[in-house]
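Participant: sequence unknown, structure follows:
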């Protein structure tokens, strides 16, 4: 069954908090370098959505796109345009997540393409993001036309807490 994309509202976050929390937790436990380290429990995962994403959605400075497959949350991505006045032309891609059971099915590409269309509608002509260097996601971003601006060594602690990983900074002009 194909994925259905929806723009989540603050009410949707509250109604689907356990599923969003499970998505984030699954991705972290699967090794995704998205800002969290193990141990990472459901309370911490749900707190991210409540304390970080919900306030930004409520303020109208972030978009949360969610992919659903057969009614189940399968993936998500955020567009953050909470920028200074001299950066009103750009936005940041945040937390592209696809549940391990749904990977390699085109959901990440679908989410990114929809996110780019939303950015265009917001008159954002430059998107930026960072990803763990040599991660699978880097290949996806390159295939979507993102350009490597550079890399920073020892940028973030790996999810297992056992090493420092480099990050690659990327951008795309829309």
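Facilitator: Ah, there it is. None of the values given here were measured: they were computed from a predicted structure.
Participant: CA only for contacts and neighbour counts going forward, please
Facilitator: Noted.
Participant: So for the top helix by length along the chain, what gets flagged as buried?
Facilitator: The single longest helix within the chain, with elements called by DSSP state H, is helix 107-121. In terms of neighbour count (16 or more other Cα atoms under 10 Å), helix 107-121 has its buried residues at 107, 108, 109, 111, 112, 114, 115, 116, 118, 119, 120.
Participant: Residue 77: which of these is nearest?
Facilitator: residue 111 (6.5 Å; Cα to Cα).
Participant: The residue nearest in space to the middle of the chain is in what secondary structure piece?
Facilitator: The residue at the geometric middle of the chain, judged as the C-alpha nearest the mean C-alpha position with Cα atoms, centre = their mean, is residue 95 (1.9 Å). Residue 95 belongs to strand 90-98 when assigned by DSSP states H and E.
Participant: what's next to that strand, contact-wise?
Facilitator: For strand 90-98, the surrounding residues in contact (Cα atoms under 8 Å, 6 or more residues apart in numbering) are 23-24, 27, 34, 74-83, 107-108, 119, 124-129.
Participant: this is the comparison structure:
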């Protein structure tokens, strides 16, 4: 898949935008380039992805982890996720001057009777560069990757009522329903509901 270029710029997958953007996002003066992550991933990319995941969790994202997540734990999670992923899975990264500032992934459904479906997971954008369209571009690139691979249906879920839900509705995803008290926030205490979405390709 060719790089996507432009000047702006976690069964069902768990996908959430952090609820607390950086108070002073950096003005963007360099282009964002979106490409598939090479597999196996290089150590610097693993470290960058680990920091990106920790940034998301520390800013309130509901992406399966608690605020106690360490860099070592995040690196181990990424290494395992990439190493054990289906051969058709796609990990996309958004880079600014080589630095990873965003990511998303799509995975084929495990069930043999769902060969047409992929789960979209772990949409993350660093606090410093949010509100600049990177999340939307990652989503579009993920949809294009799934379509190019022959898949016809995407599914995801997100914390109810957040920026992620608004983004998915804006991008044409169909809301299915709510699972009450699905998980807790990174504080390990506060429960939240889960919103389910799908999108035909």
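Facilitator: Great, that's in hand. Since the structure is predicted, the reported quantities are computational estimates derived from the model, not experimental observations.
Participant: quick one: the strands in the second structure?
Facilitator: Residue ranges of the strands in the second structure, as given by DSSP state E, are 4-6, 32-36, 90-96, 99-108, 117-125, 153-159, 174-184, 191-200.
Participant: which part of the first structure lines up with the longest one?
Facilitator: Following TM-score structural alignment, the aligned partner range for strand 174-184 of the second structure in the first structure is 147-157.
Participant: counterpart of residue 92 of the first structure in the second structure?
Facilitator: The criterion is TM-score structural alignment: under it, residue 92 of the first structure has residue 119 as its aligned partner in the second structure.
Participant: What is the burial count for that match?
Facilitator: Using other Cα atoms under 10 Å, residue 119 of the second structure has 24 other residues around it.
Participant: repeat for residue 82 of the second structure
Facilitator: For residue 82 of the second structure, the number of neighbouring residues by other Cα under 10 Å comes to 19.
Participant: what does it align to in the first structure?
Facilitator: Structural alignment (TM-score structural alignment) places residue 82 of the second structure against residue 53 in the first structure.
Participant: now its match: how far from residue 161 of the first structure?
Facilitator: The gap separating residue 53 of the first structure from residue 161 of the first structure is 24 Å, by Cα to Cα, to the nearest Å.
Participant: Ok, residue 36 of the first structure next?
Facilitator: With distances taken as Cα to Cα, residue 36 of the first structure is found 9 Å from residue 161 of the first structure.
Participant: Mind checking which of these two has more residues around it?
Facilitator: The residue with the greater number of neighbours, taking residue 36 of the first structure and residue 161 and applying other Cα under 10 Å, is residue 36; the counts read 21 against 12.
Participant: There's contact between the more buried one and residue 160 in this structure, I believe.
Facilitator: No. With contact taken as Cα atoms under 8 Å, residue 36 of the first structure and residue 160 are classed as non-touching, separated by 9.2 Å.
Participant: Contact partners for the residue nearest to residue 132 of the first structure when sequence neighbours are not counted?
Facilitator: With Cα to Cα, 6 or more residues apart in numbering as the measure, residue 167 is the residue that lies nearest to residue 132 of the first structure, at 4.3 Å, once sequence neighbours are left out. With contact set as Cα under 8 Å, 6+ apart, residue 167 of the first structure has these partners: 130, 131, 132, 133, 151, 152, 153, 154, 155, 156.
Participant: Now which residue in the first structure aligns to residue 67 of the second structure?
Facilitator: Residue 67 of the second structure is assigned residue 38 in the first structure as its aligned equivalent, the criterion being TM-score structural alignment.
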